[in-house]
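K.L.:
here is the input, now give the coordinates:
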Amino acid sequence: MDKEKEERLFARLRAYGSVVVALSGGVDSAVLLMAAQRALGAANVAAVTATSELLAHEEMEDAKRCASLAGVALTLLPAADLASPDVARNDERRCYYCKKRRFELLVAWAKERGYRHVLDGTNVDDALDYRPGLQAIEELAPFVASPLKEAQWTKRDIREAARGWGIPVWSKPSAACLASRIEYGVELTKERLSAVEAAETALRRHIRGQLRVRHHGRLARIEIEPVEFELFWQHREELEEAVRMAGFTYVTLDLRGYRMGSQNETLHAES
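P.N.:
Purely as a prediction, here's the structure:
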């Protein structure tokens, strides 16, 4: 780990005084929480995970593990995302509406308890994908800050730090919320999100690395890394049956393999 980058991050964190870390269960926010605890001490740090049908159970459990490792109490804050028509509508701005609502809840929670800032785990590599949620973070600045991004930390820096600090999710593949699996324009419902989560959970019994089950109505489009294709084919019947049992009629394997933000490809095609 680059010591200069590490100290740059710690200096920013010390300047905040007291913080609430938005803990998602992924490696970015886990590293941010550990860094905040080291820079400010556990007494000046809180961890909050916004919960709704958009959060996979595995992500919640990982958030609990990471908060426990950092010695910071974790609060589960109900977000009721599907109650928002803007979120449930699931258009190309969904991520913005969802992120704005969630961080407004976090800001209110933090201010009620006297914390000076809410921290988000965005890093410099996140700009490589279409992420309208980043606009919501910027609109809530300066109370909401992204110190990893400000300190110029990349995903590689984050994983190196996580491994060095013994954070259990250091090698965990990136995982956006379950809503990112649903085709734009298809309403988000508890049933559709549960189908995606159940299908991905079943596939992970055999498949490692990046994995997405994209929801296209009755069709499930599976994205895995091409190196996993042979393994998938060895268990094809079992995996296909598991995905159908999760609630899909048709199951297909995307021959292009996993790629970040593939649901956004339709947006590029229309522009």
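
K.L.:
every contact and neighbour count from this point should use C-alpha atoms.
P.N.:
Will do.

K.L.:
packing partners for the helix or strand hosting residue 61?
P.N.:
Element membership for residue 61 (DSSP states H and E) is helix 57-70. Taking 3 or more C-alpha pairs under 8 Å, 6 or more residues apart in numbering; DSSP states H and E as contact, the helices and strands that helix 57-70 lies on are helix 27-40, strand 45-51, strand 74-78.

K.L.:
could these go into TSV alongside mean neighbour count?
P.N.:
Rendered in TSV, the data for the helices and strands packed on helix 57-70 read as follows (neighbours: other C-alpha atoms under 10 Å):
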stretch	mean neighbour count
helix 27-40	24
strand 45-51	23
strand 74-78	15
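
K.L.:
with distance to residue 176 added, can I get these in JSON lines?
P.N.:
Output for the helices and strands packed on helix 57-70, formatted as JSON lines (distance: least, C-alpha to C-alpha, whole Å):
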{"stretch": "helix 27-40", "distance to residue 176": "12"}
{"stretch": "strand 45-51", "distance to residue 176": "14"}
{"stretch": "strand 74-78", "distance to residue 176": "18"}
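
K.L.:
can you check which of these gets nearest to residue 149?
P.N.:
The stretch from these with the least distance to residue 149 (C-alpha to C-alpha) is helix 27-40; that distance is 10.5 Å.

K.L.:
tilt between that closest one and helix 57-70?
P.N.:
Between the axes of helix 27-40 and helix 57-70, defined by axes from the mean of the first three to the mean of the last three C-alpha atoms, to 10 degrees, the angle is 20 degrees.

K.L.:
could you also give me the structure for this next sequence, so I can compare it with the first?
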Amino acid sequence: MLESKLTQLQNLFSQMERALIAYSGGIDSTLVAKIAYDTLGDRALAITAVSPSLLPEDLEEAKIQAQTIGIPHELVITQEMENPNYTANPVNRCYFCKSELHDTLKPLALKKGYPYVVDGVNADDLQDYRPGIQAAKERGARSPLAEVGMSKVEVRQLSQELGLPWWNKPAQPCLSSRFPYGEEITVAKLQRVGRAEIYLRQLGYQNLRVRSQEDTAKIELPPEIIKEFVVNIDLSLLVAQFQGYGFMYVTLDLEGYRSGKLNQVIPELGRELNLR
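P.N.:
Okay, the predicted model is just below:
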């Protein structure tokens, strides 16, 4: 089954002849970049959008991964922070983010002679509340992984089979996802969340989130390591560190980390409308 989907992806890119990949450095878009480059060579180009919602460390990882694959890689600056529809952080915030991204990538692709812009959306993403997917579709972007029905688990399995050392890399959505809908997003807030997550990564914790609500930081960790975290971490030092970043209060979510947790406030009707 996995081999069949890989063949389908290779055929898909062969038919495209030239493709520009919206490449964030996440596991999904990196797999797309790998297969595109293996199929098309220098007729595939990876583009990473740089903005305050992308951690500098994640950008450096994206550069290293692209270099490892061999695919040509370029950076573009996106201006979603200039859009009040984005910074107001409505439930469809991602629509405005992806609109900015693809309004930047599409003309760039045409200028450089790439008839297709592709992204890393997988089949599982279609089942979640992802308003950004609609924005990409409206601008003609294609999602090869979703087109062949490849799930997140399969993305990791295939990445491992292809020898990509980051096959088990934790998901790292943009930093704007750390804020509850309706709370304004600012560059300063993005930076303090980013610094807090980097601090925890440096302590050895990779699969985590630091959610931010006003002056409060809420740490989310996998449920099975919460007890170990509380016992082994110098909590006073951690609190002082977070307060140095600008937070007043630091809490630990006892439910544990769960991707897309903030989407639980969205009515089911909203989810259904997005999936139509």
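
K.L.:
quick check: TM-score for this pair?
P.N.:
The TM-score (TM-score structural alignment, normalised by the length of structure 1) is 0.94; 268 aligned residues with a C-alpha RMSD of 1.7 Å.

K.L.:
list the buried residues of the helix holding residue 61 of structure 1.
P.N.:
59-60, 62-67, 70 (16 or more other C-alpha atoms under 10 Å).

K.L.:
the helices and strands packed on helix 57-70 of structure 1: which one's closest to residue 174 of structure 1?
P.N.:
Judged by C-alpha to C-alpha, the one of those that comes nearest to residue 174 of structure 1 is helix 27-40, at 7.8 Å.

K.L.:
what is the burial count for residue 163 of structure 1?
P.N.:
For residue 163 of structure 1, the neighbour count with other C-alpha atoms under 10 Å is 16.

K.L.:
actually, residue 238 of structure 2.
P.N.:
Applying other C-alpha under 10 Å, we find 15 residues neighbouring residue 238 of structure 2.

K.L.:
that one belongs to a helix?
P.N.:
Yes - applying DSSP: H, G, I helix; E, B strand; the rest coil, one finds residue 238 of structure 2 inside a helix.

K.L.:
give me the distance between it and residue 58 of structure 2.
P.N.:
22 Å (C-alpha to C-alpha, to the nearest Å).

K.L.:
same thing with residue 186 of structure 2?
P.N.:
Distance of residue 186 of structure 2 to residue 58 of structure 2, computed by C-alpha to C-alpha: 19 Å.

K.L.:
check residue 222 of structure 2 too.
P.N.:
From residue 222 of structure 2 over to residue 58 of structure 2 (counting by C-alpha to C-alpha), the distance is 21 Å.

K.L.:
with residue 185 of structure 2 instead?
P.N.:
To residue 58 of structure 2, residue 185 of structure 2 is 20 Å away according to C-alpha to C-alpha.

K.L.:
can you point me to the longest helix in structure 1?
P.N.:
Counting by DSSP state H, the longest helix found in structure 1 is helix 94-112.

K.L.:
check the mean deviation of that one from structure 2.
P.N.:
Between helix 94-112 of structure 1 and its aligned partner residues in structure 2, the average distance after superposition works out to 0.7 Å, using mean C-alpha distance after the TM-score superposition for structure 1.

K.L.:
what's that helix in contact with?
P.N.:
Residues from elsewhere that reach helix 94-112 of structure 1, judged by C-alpha atoms under 8 Å, 6 or more residues apart in numbering: 19-20, 22, 48, 50, 79, 81, 86-88, 116-118, 131-137, 140, 143-144.

K.L.:
in which helix or strand would I find residue 14 of structure 2?
P.N.:
Counting by DSSP H and E, the element that carries residue 14 of structure 2 is helix 2-16.

K.L.:
what are the buried residues along that helix?
P.N.:
With burial defined by 16+ other C-alpha under 10 Å, the residues of helix 2-16 of structure 2 counted as buried are 5-6, 8-10, 12-13, 16.

K.L.:
now those as a markdown table including distance to residue 167 of structure 2?
P.N.:
Conversion of the buried residues of helix 2-16 of structure 2 to a markdown table gives the following (distance: C-alpha to C-alpha, whole Å):
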| residue | distance to residue 167 of structure 2 |
| --- | --- |
| 5 | 17 |
| 6 | 16 |
| 8 | 20 |
| 9 | 18 |
| 10 | 19 |
| 12 | 22 |
| 13 | 21 |
| 16 | 26 |
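
K.L.:
what secondary structure does the residue sitting nearest the centre point of structure 2 sit in?
P.N.:
Taking C-alpha atoms, centre = their mean, the centroid of structure 2 lies closest to residue 173, which sits 3.2 Å from it. Three-state assignment for residue 173 of structure 2 (three-state DSSP): coil.

K.L.:
number of nearby residues for residue 141 of structure 1?
P.N.:
Residue 141 of structure 1 has 12 neighbours, counted by other C-alpha under 10 Å.

K.L.:
distance of it relative to residue 93 of structure 1?
P.N.:
When C-alpha to C-alpha is applied, the distance between residue 141 of structure 1 and residue 93 of structure 1 equals 20 Å.

K.L.:
same question, residue 43 of structure 1
P.N.:
The spacing between residue 43 of structure 1 and residue 93 of structure 1, counted by C-alpha to C-alpha, is 37 Å.

K.L.:
between the two, which has more neighbouring residues?
P.N.:
Neighbours were tallied for residue 43 of structure 1 and for residue 93 using other C-alpha under 10 Å; the higher tally belongs to residue 93 (15 against 12).

K.L.:
what residues does the nearest residue to the more buried one once chain neighbours are set aside make contact with?
P.N.:
In space, residue 93 of structure 1 comes closest to residue 132 once its chain neighbours are excluded; the distance is 6.4 Å by C-alpha to C-alpha, 6 or more residues apart in numbering. Residue 132 of structure 1 makes contact with 93, 95-96 under the criterion C-alpha under 8 Å, 6+ apart.
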